[in-house]
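> below is the sequence, then the predicted model.
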Amino acid sequence: MTAVEGAAAPRTTPPKTKRRKLRQLTVRDRVILGLMAGIPTLITVAFVWVPALASIVLSFSSWSGFGDFSTIQWVGTENYKNIFTIYPPFDPAIQHNLIWLAVFFLVPAPFGLFLATQLDKQIRFSRIYQSVLFLPVVLSMALIGFMTELIFSPTQGLINNLTGHADHHVIDWMGNPHLNIWAVMIMACWRQAGYVMVLYLAGLKSVDPSLKEAAALDGANGKQTFRHVVWPALRPINVVVLVITIIESLRAFDIVYVINKGTNGLELLSVLVTDNIVGEASRIGFGSALATILLVISLAFIVPYLISMFREDERG
């Protein structure tokens, strides 16, 4: 016993020395963590939260954006009243944004999950498939808008030429306000599906394989394993997909602005905000009120879901 204790003694660090090392490491770690967390936080506050709060404040004003702040006239809720009563583009913009949001939830989200589950099976050439499916995400929405015009052009577009409508009975996909929103949605979903696929694929890679093996030993088939094992493990990814889907659907701008500047059936809230703030008739207060409404709509979808998830985590 004495020999063993004597042999083990040199490996033991004296309490005072150990505490001193921990204190030195703790101070350095606090400085590094403070810089890593503090600098991005300051940048986010300065370039995101301050402009957002400023927009909310300016939504209660009437200001052209020219001159100093002394020219600002406070009008209360007049901007919001005008938006809901005497601003014709607002109703179609709300409808189109809700359509965009619903389609993004019903098409790219489940389709991206399906693609991720197939690629996670380690099929042959899965890396090539993954790169090809993710390629549209690299393209900008403005470029997707140009591609939409090429594909759905009435006379020279790919769709009308393939269906034989290029010469006779031409279908004006972009000019018809009842069709152009759906043509644009097809291209937007094509891009969004690859984004969702990569997110879910990363989540599937993090699922413990032993859980799947245990479910298989218990007699569970593939669908049962996915439902009771894989899907609960993807909960954090579902939150990310939810937030990204809402943000991408509400901030859609480039693709419709390239086509017809967000008019004639392609009205969106983001386009109305831009037209009022940086348009010829600059109305900072009115545009800020539209931006505030857009912010409230996005939070109305995100906040309740996050609250319910936090409550479930506390119960668990």
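Yep, it's here.
> contacts, neighbours, all on C-alpha from now
Fine.
> show me the strands in the protein, by range?
61-62, 73-74 (DSSP state E).
> any idea which of these gets closest to Ile86?
strand 61-62 (16.3 Å; Cα to Cα).
> which elements pack onto the closest one?
Applying 3 or more Cα pairs under 8 Å, 6 or more residues apart in numbering; DSSP states H and E, we find strand 61-62 packed against strand 73-74, helix 284-315.
> this is the other structure I want to compare:
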Amino acid sequence: MSVSTNPSARGRKAVAPARRVRRLSRRDKLVLGLMVGIPTLIQLVLVWIPTLMSVGLSFTRWNGLELTDIKPAGAENYQFIAQDYPPFWPAMQHNVLWLAFLAFVATPLGLLLAVLLDQNIRGTRIYQSIFFAPVMLSLALIGIIWQLFYNRDSGLLNFVLGTAGTPQAVDWFGDSSVNIWAALFAATWRHAGYVMILYLAGLKGVDPTLREAAQIDGANSVQTFFQVIFPAMRPVNVIIIVITVIESLRAFDIVYVINRGTNGLELISALVIQNLVGEGQVIGIGSALAVILLVISLIPITFYLSRAFGKDKEA
């Protein structure tokens, strides 16, 4: 066997062949262009352009009929809303109440359902489907369904209370002192199922060794959940916080179905529609209300994105 004594051959390092980069064909570029361009165009036409137009119209006075009637108004619309528009501050209070109820009633209820269904009880799939079914329904349809429960003369709730058809019957959706609570319970029926599914996914993703380590350390089931499992679901908790805030802000369908967002059910989203659609429309006021709702909505969205991108940078 002969061994090469050429020093240049011995010192030469093996060089891996350059990886060939495949160039995109004209057809590939066309497909990629369509896949990126069409969603971007739809987003621009249906979201960003109307948003920018709403911001611009919020600083104008316009009756919505002729473009020549648009007149600049500066910040008068915002000043009017803050000082001389009676439904605005009750609507703000109702939105805060909506957020608090979803956060401290509906969300814990969804978490409780998720924990119970995570115990591998018999028929857990059936229970998951039952509790998740309202999530697939719109809030408008939920409002119609709950009218069957809350109807003053023939509703199931008054029938159970024995007051159906009597003067003592409660008009759950018509009485301004109780209709907000009736609407909140109806919204909870839907929101709890959504939270349940998210937490179920989070519980399935928790490392089983964490539970085992907690048991070895002598922690009971409650301590294990609140001190080990729940903190481990931090990404899911952030998502649920954002979803809860957004759900409380965009609640519109159910109150509009009940009484068009009046008589104790004023919400900012309902006020936007009241001023933009129908008789007596005030485009500037409605646009200013929409901008206020947009700014408030950006707070949880910014919070979520900052946490998501901050986590990516740490990784």
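Okay, I see it. Not measured: the values here are computed from a predicted model.
> need the strands of the first structure in JSON lines with mean neighbour count and distance to Asn238 of the first structure, can you?
As requested, the strands of the first structure are exported to JSON lines (neighbours: other Cα atoms under 10 Å; distance: least, Cα to Cα, whole Å):
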{"stretch": "strand 61-62", "mean neighbour count": "22", "distance to Asn238 of the first structure": "39"}
{"stretch": "strand 73-74", "mean neighbour count": "14", "distance to Asn238 of the first structure": "42"}
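> who wins for proximity to Pro15 of the first structure among these?
strand 61-62 (64.2 Å).
> what stretch of the second structure does that closest one fall on?
Mapped onto the second structure using TM-score structural alignment, strand 61-62 of the first structure spans residues 60-61.
> neighbouring contacts of the matching stretch?
With contacts defined as Cα atoms under 8 Å, 6 or more residues apart in numbering, stretch 60-61 of the second structure is touched by 69-74, 77, 282-284.
> show the buried residues in those.
70, 77, 282-284 (16 or more other Cα atoms under 10 Å).
> export those residues to a markdown table and tack on distance to Lys311 of the second structure?
As requested, those are arranged in a markdown table below (distance: Cα to Cα, whole Å):
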| residue | distance to Lys311 of the second structure |
| --- | --- |
| Ile70 | 46 |
| Asn77 | 40 |
| Val282 | 44 |
| Ile283 | 41 |
| Gly284 | 40 |
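> would you check which pair of those residues lies furthest apart?
Counting by Cα to Cα, the most remote pair of those is Ile70 and Asn77, 13.6 Å apart.
> neighbours of the closest residue to Leu113 of the second structure other than its chain neighbours, just the number please.
Excluding the flanking residues, the one nearest Leu113 of the second structure by Cα to Cα, 6 or more residues apart in numbering is Met196, at 6.0 Å. Neighbourhood size, Met196 of the second structure [other Cα atoms under 10 Å]: 26.
> hang on, the earlier thing: now the helices and strands packed on strand 61-62 of the first structure in JSON lines, with distance to Ala7 of the first structure?
Below are those laid out as JSON lines (distance: least, Cα to Cα, whole Å):
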{"stretch": "strand 73-74", "distance to Ala7 of the first structure": "81"}
{"stretch": "helix 284-315", "distance to Ala7 of the first structure": "48"}
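> give me whichever of those is most buried.
helix 284-315 (a mean of 16; mean count of other Cα atoms under 10 Å).
> for the strands of the first structure, which one sits closest to Leu150 of the first structure?
Nearest to Leu150 of the first structure among these is strand 61-62; the distance by Cα to Cα comes to 41.2 Å.
> mean deviation of that closest one from the second structure?
Superposed on the second structure, strand 61-62 of the first structure shows a mean distance to its aligned partners of 1.1 Å (mean Cα distance after the TM-score superposition for the first structure).
> starting at the chain centroid, how far to that strand?
31 Å (Cα atoms, centre = their mean, to the nearest Å).
> please apply the same query to stretch 128-147 of the first structure.
Per Cα atoms, centre = their mean, the centroid offset for stretch 128-147 of the first structure relative to its chain is 16 Å.
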